[in-house]
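Undergrad: What would the 3D arrangement of this be:
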Amino acid sequence: MSEQEIKLHIPPAARKAVSQAVLKGDGAQRIALRALYFDTPDRALARAGVALRIRLEGRKWVQTLKMPGPDSITRLELNHPRPAAELDLSLYQGTPAADVIAALNAPLSIRYETDVKRITRKVRTRYGTVELACDSGLLRAGALELPINELEFELVSGRQQALFTLARRWQQQYGLIMDLRSKAERGDALATAAQEISRSDSAPSHGDPQRHAAIQAFWAPRMACSVKLDGDASSAAALTAIGIECLEQIVHNAAILAEIDTDGHYRAGRPEHIHQLRVGIRRLRSAWRLFQDWVEAVPDSLTQDIRGHFNAFGNVRDGDVLSGTVTPRLLAAGMPPVPLPVADSSTALDPRTLASDPAFQGWLLDLLGWTLGIPPAARNGTRQPVPAPTTEGNLADVARAVAAQPTATGELRTPPTLRRRLSKRLQRWHLVMVRDGARFAALSETEKHELRKRGKRLRYALSFATSVLPAARSRAYRKRLTAVQELLGEFNDLVVAREAYRSLTAQHPQAWFALGWIAARLDALAQEAQVEFGRLAQLRPFGR
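TA: Okay, here's the model as predicted:
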């Protein structure tokens, strides 16, 4: 069977209130859960996205296998009662998990475990029934432990909208924080860290660096990942796949910045998490522009909020670039030290506060709900009703239900393939960009900034479309476009730094050194960028 669920982290200040609220309703139950998770030494199951556990639920043992579903909130779940804490892999013969189990080439052993106190209650909404599960406990792997404090919303029956409506209500009331990682994903990462630390303990001469590296790897920033598209897929299905990948990058980095694993006892979030969160937002905005007019317009609430959140995290990012990147170069060039302005702690928001903000978290939840059900653009102003996915449905069914819409004459018209659409749009973006880039040095500051944004949009769009484009030509183009973007990125960083140092000249005359050095570097970068744009213009990766 498939399960659809949303999991939200409960911050310390809300834990008592949330558990009491779950207990208040009719049918609330308490249960103790102890689970043992299995895998091979080389993590064969985890690498396949599969979690295999045996769990003591009260006094009963249940063996459960979970596999990825069509989206971030859906998983295939196979449950089997067991007489004791012993695995029986023969149970998966003839199931969707059969191939994964048959491919195992090493014995399974316990990799990590969870010990949880759960409170459950079913809630009926106008859209369906949802089961709440409030979990508190520990996740263990070797000598390491992580806290578990989360509220799960699982769809029992009805429409997917029931999940999002209820989760949004609780999220806003209690300041809950989205985390797309399952207990299994957290456990697998923790077990990897425990193994690395164990190895470092056996090598005292290198112990501390290895231990530090293992801890840093556990909370490493989530980078962008590739998306493999079907060149004949619908635009809605393609944008859903891209949107989910971007959302996972945003949510993961936001969760680390919100310190959901550490409760403030350890600052896991770093400037790179902020950067990668903003990269995820940029990629998402680029995807929306790439598919504009091919799917239904993104709701205004999502597009307006995305700018505000992007800028809020950007204010923190600009300070990091100034102090960590530009200033060291100026000092190395001979600039006398200049005291940088310190943000007013009474008004400035730190990354943890920004990432935990209910408005930002509510936007993430709304964004996930919209992305999972993107409808295609209406034709001639009309569109047939699209059925909402249910617990037994698949989002692909929705795409198929709207794939063929009638024209004004009532005839069915085959739309251009996704591959063709993407190639034409990317080619048009390329031509506009190289046209303006050919006169980069003469552009105004505003025009340079807009050109840089168009270049980022093209680079992200190209990364989405790579799987449906000619590999050799697109690879060469990406390399050349990356070179252009690196120059434009440095140009932008220096423009931001120039404004910061300009504001310091009255109190600190030595800041004039920075302005002179920056001006000279900006002139050199403008000339270099113009040359790179000329080289880029010679490539034809999209057209014939």
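
Undergrad: use CA for all of it now, contacts and neighbours both
TA: Will do.

Undergrad: So which elements touch whichever strand or helix holds residue 302?
TA: Of the helices and strands defined by DSSP states H and E, residue 302 is found in helix 300-321. Judged by 3 or more Cα pairs under 8 Å, 6 or more residues apart in numbering; DSSP states H and E, the packing partners of helix 300-321 are helix 271-290, helix 351-356, helix 358-371, helix 471-502.

Undergrad: Next, the structure of the following sequence, for comparison with the previous one:
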Amino acid sequence: MKSKKPPHRPAPQPQEIELKLALPTTHPSGLAKLLARMPVLARRKAVQLHLHNIYFDTPDQRLHQQRIALRLRRKGSAAKPEWLQTLKMGGRSDSALSQRGEWEVSVPGAELSWRALDATPWQDLDADGALFDTLVPCLVTTFTRTVWEVRRRGGSVIEVALDIGQVTAGGKSTPICELELELLAGPPAALFEVAQQIARTLAVLPLNISKAERGYALLEDALDRPLRARPPCLRADMPVPVAAQQVLREMFSQFTSNLHTLRTSDDPEVVHQARVGWRRFHSAYQLFKPVLALDAVPDWQALKPLLALVGTLRDLDVARTDTLPPFADAYTAGDSAREERWQAMHLALTHAATRQRQQVRHALEVPAVGAALLAITQWLETLADLPETSEALKPELRHWARQRIARLHQKLKRALKNVDDPQSQHRARILSKRLRYGIEALQPLLPKRPARRWHAKAVALQTDMGTARDLLNAAALAAHPGKDAGLAEFLRGVAVGQQSRK
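TA: As a prediction, the model looks like this:
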């Protein structure tokens, strides 16, 4: 497979800049016609391609671990194929906007070419070809691509590509239904301008995972797993806006990635992690708000109905899977009539959660929701360029982080002095969350002992107050018309008893 090593030449640095958007999968066959009628694409010639892609990696996935993709692409028919070999390197997995190096050349046939990797960074990675010799096919993507080229005033050129097909890996497959907007000329803002015009009438979701990454997830049986927090690595020498961008982008990615998974997964943990992602994002926004000029923050009012639906679904899931089961024996006490009512109540909550999950999925099909998520994605991409407030006088990141967390801790201490009324309890619970998420995000910049102590305190408070709230919520759900009023009284009594022991 590998021929004589070619002479090494300096590698050019071509950049692929594209915006990925997931689309509704209910009627994929009609999406091309729907898009063609949109003003931004109308009267532009559409070109349809049939693409078959084979991705290669080592058996232990060394390329994937280094965020490298190497593929062979067949364009056209099997009778008259055109083969392209593409190397992609770099990029991030925390944004729908991807920027990474891409090197693509024509090759004679369906076999990787060692020579085609000349003048690419591969030569720095694998000078003697030992790594190349271990490469094997690992996944396949096959899809129909419908392409429009959009030329804008000012000289920007965007390729809009609708991809419908499937990813296959390890004997399993998952559908592809997405838009890729690739920047051929002009600034990245042009991608968002075109995307927003599409989002006015078509529900979109920012997509943080590539087709190849979905293939690897299939191999690891991890495609529908919930995405948990992955706080970014921060350095003390970072400007505050850059740190804010990294922190907020990771949190928003957790939110949108779990929303995308929620469209097909019934796992209650996916709902939980979507809600956690938004709460972390909102808490971090409040954390950074005083030090940044955030006048350009997009309006996320359109997300409020979705967030309310997600919150109600989470309450139902917690009640039926976490809060209620431990009290089943204590409530029924061997009484057959109570056991029957308990089972009826549990079934009613399960049906309610199923209906609520469908409402959440319907909310994700509202174009205004996708447009708001898209606007936040664009804002996050420009955040590092925002000026810091003159009042802040460009603080050093470590000093600023320690001041902010210490101030939050003081606010929580004051709030805990009076938690007799529900409003004060609510404020203390919110502050405990903000302190916890702030410490977790800024942990590398904080003094270890105080941060560890304050974090443990915040987690304990959040857990205790959350448990009491979950009991009251479960009691309210049980007291809903048609459910067991006696169980509601029982749970309220438990909640009051737990509160009185604190």
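
Undergrad: Highest mean neighbour count out of the helices and strands packed on helix 300-321 of the first structure?
TA: helix 271-290 (a mean of 22; mean count of other Cα atoms under 10 Å).

Undergrad: who touches that helix?
TA: Identification of contacts with helix 271-290 of the first structure by Cα atoms under 8 Å, 6 or more residues apart in numbering yields 220-224, 239, 242-243, 246-247, 249-251, 253-254, 256-257, 298, 306, 310, 313-314, 317, 320, 351, 422, 425, 457-458, 460-461, 464.

Undergrad: Quick one: buried ones out of these?
TA: With neighbours counted by 16 or more other Cα atoms under 10 Å, the contacts of helix 271-290 of the first structure contain buried members at 220-224, 239, 242-243, 246-247, 249-251, 253-254, 256-257, 306, 310, 313, 317, 320, 351, 422, 457-458, 460-461, 464.

Undergrad: returning to that earlier point: now the helix or strand following the helix holding residue 302 of the first structure: which residue numbers in the second structure?
TA: Where DSSP H and E defines the elements, the next helix or strand beyond helix 300-321 of the first structure is helix 327-332. The alignment of helix 327-332 of the first structure onto the second structure (TM-score structural alignment) covers residues 324-329.

Undergrad: And for stretch 145-158 of the first structure?
TA: The aligned range for stretch 145-158 of the first structure in the second structure is 173-186, by TM-score structural alignment.

Undergrad: Run through who's touching that stretch.
TA: So stretch 173-186 of the second structure is in contact with 16-25, 28, 143, 154-168, 190-191, 195, 211, 218, going by Cα under 8 Å, 6+ apart.

Undergrad: Let's see that with 7 Å instead.
TA: Stretch 173-186 of the second structure has contacts (Cα atoms under 7 Å, 6 or more residues apart in numbering) with 17-23, 25, 28, 155-168, 191.

Undergrad: ok now that stretch, how far from the chain's centre?
TA: 17 Å (Cα atoms, centre = their mean, to the nearest Å).

Undergrad: One more: stretch 435-442 of the first structure?
TA: Stretch 435-442 of the first structure sits 34 Å away from the centroid of its parent chain (Cα atoms, centre = their mean).

Undergrad: which SSE is the most centrally placed residue in the second structure in?
TA: With distances taken as Cα atoms, centre = their mean, residue 257 lies nearest the centre of the second structure, 2.5 Å away. Secondary structure assignment for residue 257 of the second structure, by DSSP H and E: helix 240-262.

Undergrad: Which residue range of the first structure does that helix align onto?
TA: Mapped onto the first structure using TM-score structural alignment, helix 240-262 of the second structure spans residues 235-257.

Undergrad: mean deviation of the helix holding residue 302 of the first structure from the second structure?
TA: In the superposition with the second structure, the average deviation recorded for helix 300-321 of the first structure is 2.6 Å (mean Cα distance after the TM-score superposition for the first structure).

Undergrad: and the angle from that helix to helix 271-290?
TA: Orientation check (axes from the mean of the first three to the mean of the last three Cα atoms, to 10 degrees): helix 300-321 of the first structure against helix 271-290 gives 140 degrees.

Undergrad: buried stuff in helix 300-321 of the first structure?
TA: 306, 309-310, 313, 316-321.

Undergrad: Since that was my last question, I'll sign off now.
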